[in-house]
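1. A predicted structure for the sequence below; I have some questions about it.
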Amino acid sequence: MKTVLRVAALGVSVACVASLAPVQSNASSHREAPLIAGTPGLDNTDLYAFVSPDAPETVTVVANWQPFEEPNGGPNFYTFAEKTAYDINIDNNGDAKADITYRYTFRTSYRNAGTFLYNTGPVTSLSDGDLNLRQSYSLDRITSAGTKKVLKTARVAPSFTGKASMPNYATVSDEAVTSAGGGVTSFAGQADDPFFADLRVFDLLYGGDLSEVGQDSLRGYNVNSIALRVPKADLALKGNVSRNPVVGIWSTTSRIGASMKGKPGKLQQVSRLGMPLVNEAVIPAGRKNEFNASVPTGDTKFLSHVTSPEIPKLIEAIYKIPAPATPRKDLVEVFLTGVCKDCGPIAADLNSQLLNKDVVKKSFRPSEQLRLNMAVAPAENPNRFGVIGGDLAGFPNGRRLTDDVIDVTLQAAEGILLPDPPAAVKTLGDGVDANSAGFRSHFPYVALPNEVSVNQQ
């Protein structure tokens, strides 16, 4: 019965969590919508935000793009797209609008465009002449007061092309960590995909007979990662962390599109990601692209998919696991408002911008964001279950690399945060409890890229 509950609930988890937005296929936001699936370099996969464990006066945001990078996917390895804005958006007053945007834009060059090789010899540093394809980026901080150039020409850690080509890749990757002054540190480059989950739920709930569980479907794959570490005061409303510790975060990708008249186009948003699993398994296929192009101020149009999610009803019909009663105000609180005593049925103050003392409450709007209370100190021994495991520094209060969002969200979907949930809810999980690769203990924290072909693992 435990196995049945485990498998069934994963379907619930993906559904309810995703109930906020359009979605389709794999992982947290991997290949989730028809349009963006055809342009993987623009596809947000995951977003993380946490108080930096080794620099607790700062917050680290990790945003990943380009799903399912096979380590040996040459000769055209994996680059960030040009003429594209990779944005990290911060809402510190709860009006569902970006008060701060950190914008990354990339440039690509070749030392020798006459060869197909990514590198023409062993690469031992970012400045090595044998690194043929090179990327750099600029970083801007955009607010209502204007745009500030944070970094002008920072180097990107290259794709890992093999041990012969890059015998000391860890050194090359760490060399891409760039200080911008004022306590700001940035990184862009390839990394192991830190999301861990068994994704075979999409094969008729694990093959239709509950026999396929416990496999990390993302093991061995890489992503393009952006990591940004900034002082808490840089994010807080009015720069005051003690009065206003809660921020909401989401990442977006926007590309330059040609106008119908053949004139230079403007940036058009094509991908968006806040809470994990939102872009995944509930909204009809016809609305997936709509969500990716939408802004948080309009998220109430997806409300019905949160208050009355479809998957718990299907699980109840198929596996006889009772679905929590609707409307699901607890899920609205977790995903659209943040958790506070005045927000909904969860009797706790945790991570809603309404907890910020300088917020104008009448301007607050429910919206899908990853919310973080920066006043919660890092846990000495993080619990993978985050808040439901008694660790308030973890998901859904932000998201750490080690947080098991599949297990947490499926338990939330089945009512773990409601009064007197069934005891069986606490046993629900997908059988994948940790990432296959060890994370770095220092910024940018993400693990180094995988080296071995996926089909050899």
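-> That came in fine, so what should we check first? Residues are numbered from 1 along each chain as shown.
2. rest of the way, CA atoms for contacts and neighbours
-> Noted.
3. so what's residue 63 up against?
-> Residue 63 sits next to 44-48, 88, 225-227, 251 when contact means C-alpha atoms under 8 Å, 6 or more residues apart in numbering.
4. quick one: the closest residue in space to it that isn't next to it in sequence and residue 97, what's the gap?
-> Excluding the flanking residues, the one nearest residue 63 by C-alpha to C-alpha, 6 or more residues apart in numbering is residue 47, at 4.6 Å. Distance of residue 47 to residue 97, computed by C-alpha to C-alpha, to the nearest Å: 18 Å.
5. and the contacts of residue 63 as TSV, adding secondary structure and neighbour count?
-> Formatted as TSV, the contacts of residue 63 follow (DSSP: H, G, I helix; E, B strand; the rest coil; neighbours: other C-alpha atoms under 10 Å):
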residue	secondary structure	neighbour count
44	strand	31
45	strand	31
46	strand	28
47	strand	29
48	strand	25
88	strand	26
225	strand	26
226	strand	24
227	strand	23
251	strand	28
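6. between those, which is nearest residue 302?
-> Nearest to residue 302 out of these is residue 251 (C-alpha to C-alpha; 18.6 Å).
7. check contacts around the closest residue to the closest one other than its chain neighbours.
-> Nearest non-adjacent residue to residue 251, counting by C-alpha to C-alpha, 6+ apart: residue 88, 4.5 Å away. Residue 88 is in contact with 63, 101-103, 249-252, counting by C-alpha under 8 Å, 6+ apart.
8. Use this one as the comparison:
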Amino acid sequence: MQNYHSYHDRSVIDSFMSVASVAFGKEPAIAESGDYTFFAGARSDAFFFDFDGIKNLFDIRGGRNFTALHLSGEFPWTGVDSNTQANVCSMVLELPTAQLLDTTPDIRIWGRCSVRRDGTLLHVDRAGHPSVSSFFNTDDTKEEYNASEPEHDRDRWMPMFVHLLGHTGGYTDEEAVAAVDAEGILPDMLTFNPALPAKYPNGRVFTDDVIDYRLASLTKGDCPPSGLRPHTDTLQVFPYLGPPH
């Protein structure tokens, strides 16, 4: 069994917690401590996708969520970005790349969302790779998946992923396992090797069309690209995400 550990510099975190504030306006409240820069608050969401086009590709009846993909031969995309006016609650941390280069060899990142219930934080959702939870889980499995942790992903979820890839892309069991391993989606943690260019699935940048990538993977390249363009309101300077709408 693999163990997944998190590392943090407690003094840096304590420093940010003492001076950082959550910003909801146009101007970001930026906190700095030595080589670290931190922001938390509302920003424009850089994620772009054609939701009506996605719905044209899937039969979501019967609690199947986005797992019953069908390619009818008709072009599914509308050409309309469904996310141009959305905001996202963001946390941005900038640090020297040199501090990441001694990883062995990759950084693996996942996040959880918790709700406070009876005085206790209850883990109810998580994310690592973009869109994996949506496209691999039915309504019957998504709550268990989202409430679990990556440590047990391969044992618990590999058979389901293999079955789905056989259905959506005609993968053999061996091909499906190889595809999952090549992308590193189980365990479901976003992998980044700082010695290599950042482009999904090695990390993720704002211009990556992760929906096109996921659908191409599911269908062995048979799903046509959506043709959408990345958002133009991202910034070249910290915190990189544009002001909220």
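-> Received it, and whenever you're ready, just let me know what you need. This is a predicted model, so every value here is computed, not measured.
9. tm score of chain vs chain?
-> The TM-score (TM-score structural alignment, normalised by the length of structure 2) is 0.80; 229 aligned residues with a C-alpha RMSD of 2.9 Å.
10. ok so, going back, let's see if you can find the most crowded of the contacts of residue 88 of structure 1.
-> residue 251 (28 neighbours; other C-alpha atoms under 10 Å).
11. in structure 1, which spans are helices?
-> Along structure 1, the segments classed as helices by DSSP state H run 2-18, 34-37, 169-175, 204-205, 232-235, 288-292, 303-307, 311-319, 329-332, 405-413.
12. The second one maps to which residues in structure 2?
-> Residues of structure 2 matching helix 34-37 of structure 1 by TM-score structural alignment do not exist; the stretch lands nowhere.
13. Who are the packing partners of that helix?
-> Packed against helix 34-37 of structure 1 by the contact rule (3 or more C-alpha pairs under 8 Å, 6 or more residues apart in numbering; DSSP states H and E) you find helix 288-292.
14. Mean per-residue distance, the helix it packs on versus structure 2.
-> Superposing on structure 2 and averaging over aligned pairs (mean C-alpha distance after the TM-score superposition for structure 1), helix 288-292 of structure 1 comes out at 1.6 Å.
15. quick one: that helix aligns where in structure 2?
-> Going by TM-score structural alignment: helix 288-292 of structure 1 matches residues 142-146.
16. Let me have the helices of structure 1 in CSV, extended by distance to residue 140 of structure 1 and mean neighbour count.
-> Output for the helices of structure 1, formatted as CSV (distance: least, C-alpha to C-alpha, whole Å; neighbours: other C-alpha atoms under 10 Å):
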stretch, distance to residue 140 of structure 1, mean neighbour count
helix 2-18, 31, 26
helix 34-37, 24, 17
helix 169-175, 21, 19
helix 204-205, 44, 16
helix 232-235, 13, 20
helix 288-292, 23, 22
helix 303-307, 33, 21
helix 311-319, 41, 17
helix 329-332, 33, 24
helix 405-413, 30, 28
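17. out of the ones you listed, nearest to residue 190 of structure 1?
-> helix 169-175 (8.3 Å).
18. elements contacting that closest one?
-> Against helix 169-175 of structure 1 (3+ C-alpha pairs under 8 Å, 6+ apart) you get no helix or strand.
19. Could you pull up the contacting residues of the residue nearest the centre of structure 2?
-> What sits nearest the mean C-alpha location of structure 2, by C-alpha atoms, centre = their mean, is residue 130, with 2.7 Å. Residues in contact with residue 130 of structure 2 (C-alpha under 8 Å, 6+ apart) are residue 210.
20. what do we get in structure 1 for it?
-> Aligned counterpart of residue 130 of structure 2 in structure 1: residue 276 (TM-score structural alignment).
21. Please report how far its match lies from residue 242 of structure 1.
-> For residue 276 of structure 1, the distance to residue 242 of structure 1 - C-alpha to C-alpha - is 28 Å.
22. if I pick the residue nearest to residue 140 of structure 1 when sequence neighbours are not counted, what's in contact with it?
-> Distances taken as C-alpha to C-alpha, 6+ apart put residue 149 closest to residue 140 of structure 1, at 4.6 Å, once the chain neighbours are dropped. Contacts for residue 149 of structure 1 (C-alpha under 8 Å, 6+ apart) come out as 138-141.
23. Give me the subset of those residues lying in strands.
-> Counting by DSSP state E, the part of these found in strands is 138-141.
24. If you rank these by neighbours, which is first?
-> Compared across those, residue 139 has the highest neighbour count, 21 neighbours, by other C-alpha under 10 Å.
25. That one contacts residue 101, doesn't it?
-> No - here residue 139 of structure 1 does not reach residue 101: they are 10.1 Å apart, not a contact under C-alpha atoms under 8 Å.
26. where exactly do the strands run in structure 1?
-> According to DSSP E, structure 1 carries its strands in the segments 44-51, 58-69, 84-91, 100-110, 133-143, 146-155, 178-181, 184-192, 222-231, 246-256, 267-273, 370-373.
27. Reformat those strands into TSV and put distance to residue 15 of structure 1 next to each item.
-> Below are the strands of structure 1 laid out as TSV (distance: least, C-alpha to C-alpha, whole Å):
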stretch	distance to residue 15 of structure 1
strand 44-51	17
strand 58-69	20
strand 84-91	25
strand 100-110	30
strand 133-143	34
strand 146-155	39
strand 178-181	39
strand 184-192	26
strand 222-231	24
strand 246-256	20
strand 267-273	16
strand 370-373	18
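28. out of those strands, which comes closest to residue 412 of structure 1?
-> If we rank the strands of structure 1 by C-alpha to C-alpha, the stretch that ends up nearest is strand 370-373, at 15.6 Å.
29. Could you tell me where the closest one falls in structure 2?
-> Going by TM-score structural alignment, strand 370-373 of structure 1 lines up with residues 190-193 of structure 2.
30. now the closest residue to residue 133 of structure 2 other than its chain neighbours: how far from residue 11 of structure 2?
-> Distances taken as C-alpha to C-alpha, 6+ apart put residue 142 closest to residue 133 of structure 2, at 6.9 Å, once the chain neighbours are dropped. Per C-alpha to C-alpha, residue 142 of structure 2 is found 37 Å from residue 11 of structure 2.
31. Repeat that for residue 136 of structure 2.
-> Distance of residue 136 of structure 2 to residue 11 of structure 2, computed by C-alpha to C-alpha: 39 Å.
32. of the two, who's got more company?
-> Remark: of residue 136 of structure 2 and residue 11, residue 136 carries more neighbours, 23 against 10, as counted by other C-alpha under 10 Å.
33. In this structure the more buried one contacts residue 159, no?
-> No - contact criterion C-alpha under 8 Å: residue 136 of structure 2 and residue 159 do not qualify, at 11.2 Å.
34. Now do the same for residue 177 of structure 2: its match in structure 1.
-> Checking TM-score structural alignment: residue 177 of structure 2 goes with residue 329.
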